[in-house]
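> below is the sequence, then the predicted model.
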Amino acid sequence: MNEKKEALRIEILKYIEKHSRVDLGELAVLLGAEEADVANEMAEMEKEKIICGYHTLIDWDKTGVEKVTALIEVRVTPQRDRGFDRIAERLYNYPEVYAVYLISGSYDLLVTMEGKTLKEVSRFVSEKLSPLDGVLSTATHFILKKYKDHGTVMVTKKESERIPVTL
């Protein structure tokens, strides 16, 4: 791949990672490229699974919808010839599981999941996750407040912290 094409790809990826709803014409202007070139590169990167999907970040706290997000650390026994892959696959196939990562440190996997209540998440961990062959232990952490998510600040600042003074 030539350097110009690779540079265009990197710039496209950097921009759409933060602004996935951008108009292709607008993106082409921002990058100083032809719209057709941007569209072709994006289609090619989708085909190559470099671009894996497009997501919308929603602040569910502002919708009134009850939703609990949990981060679950999982310690497992890796399997011969498969390592952590088999257990990770079983976990990511559950519809309530949002993400599964192999991590360094005292735990092996980090599972992100969503449920309607703390009890629902706890039930998932105790009834589905913990009994799996190879799972040694888990530690569940509930998200209480999101300050920043996927690069987006989720809290709004007050306009001014100063107290108005009148004479």
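Structure received. Numbers count the residues shown, from 1 in each chain.
> all contacts plus neighbour counts: C-alpha atoms, from now on.
Fine.
> could you identify the longest helix within the protein?
The longest helix of the chain (DSSP state H) is helix 3-18.
> show me what counts as buried in it.
Of all the residues in helix 3-18, those buried under the rule 16 or more other C-alpha atoms under 10 Å are Leu8, Arg9, Ile12, Leu13.
> that one packs against which elements?
helix 24-31, helix 35-47 (3 or more C-alpha pairs under 8 Å, 6 or more residues apart in numbering; DSSP states H and E).
> putting a second one here so we can go through both:
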Amino acid sequence: MKKLLQLLEEDCTLTHEQLASMSGMTVEEVEKTIRMYEEEKIVLGYKAIVDWDRTDREAVTALIEVKVTPQRGEGFDRVAERIYQYDEVESVYLMSGAFDLTVIISGRTLKEVAQFVGQRLATLEDVTGTATHFILKKYKEKHLIFEKAEEQERELIFS
């Protein structure tokens, strides 16, 4: 069953027949196991990884380090839940080290991201500090390498 999860994570577009062949299971076992994974929230969803730099969509992604005061009996969970409710927030992770949460957000502009951090995130009651890092270029995500865009050939003129 672990093999099936790995195959789904690598390419969720594989058919049940392909998954059965690659995992050594029957098609019926694959269908039943996937249904169970979905019901038990082991598989949360299926997503395409898009290289937005190859499109005309303008967007800014930021990684924000957040320091918070944990709440008695709830730890960091209540603060994390408040943060992940915002539409701009793509991911929230509890971290070890110098800060408590990593928040990944996207916006249309640097200003929009800065306003989110300054007006919404930093003003939350239990947030004691933030540090924002803008992602300038993605090289690899979820084991997939972002290929370089084909460079246009330059015409050289010699005199």
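Yep, that arrived. Please read these numbers as outputs of a predicted model, since none were measured by experiment.
> pull the most distant pair out of the buried residues of helix 3-18 of the first structure.
Leu8 and Leu13 (8.6 Å; C-alpha to C-alpha).
> before we move on, back to that, can you put the helices and strands packed on helix 3-18 of the first structure in CSV and add mean neighbour count and distance to Leu91 of the first structure?
Converted to CSV, those look like this (neighbours: other C-alpha atoms under 10 Å; distance: least, C-alpha to C-alpha, whole Å):
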stretch, mean neighbour count, distance to Leu91 of the first structure
helix 24-31, 15, 36
helix 35-47, 15, 25
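> to Val121 of the first structure, which of those lies closest?
helix 35-47 (33.3 Å).
> residue range for the closest one in the second structure?
The aligned range for helix 35-47 of the first structure in the second structure is 27-39, by TM-score structural alignment.
> touching the matching stretch from outside, list them.
Met1, Leu4, His16, Glu17, Leu19, Ala20, Val43, Leu44, Gly45 (C-alpha atoms under 8 Å, 6 or more residues apart in numbering).
> which among those residues gets closest to Arg82 of the second structure?
Leu44 (20.0 Å).
> which SS class is the closest one?
At Leu44 of the second structure, secondary structure determined by DSSP: H, G, I helix; E, B strand; the rest coil is coil.
> can you pull the contacts of it?
Glu38.
> the first structure: which residue goes with Thr130 of the second structure?
Match for Thr130 of the second structure (TM-score structural alignment): Thr138.
> name the SS class of that match, please.
Going by three-state DSSP: Thr138 of the first structure is strand.
> nearest to Glu125 of the second structure, of the contacts of stretch 27-39 of the second structure?
Leu44 (30.1 Å).
> Leu110 of the first structure should be in a helix, yeah?
No - assessed by three-state DSSP, Leu110 of the first structure does not belong to a helix; its assignment is strand.
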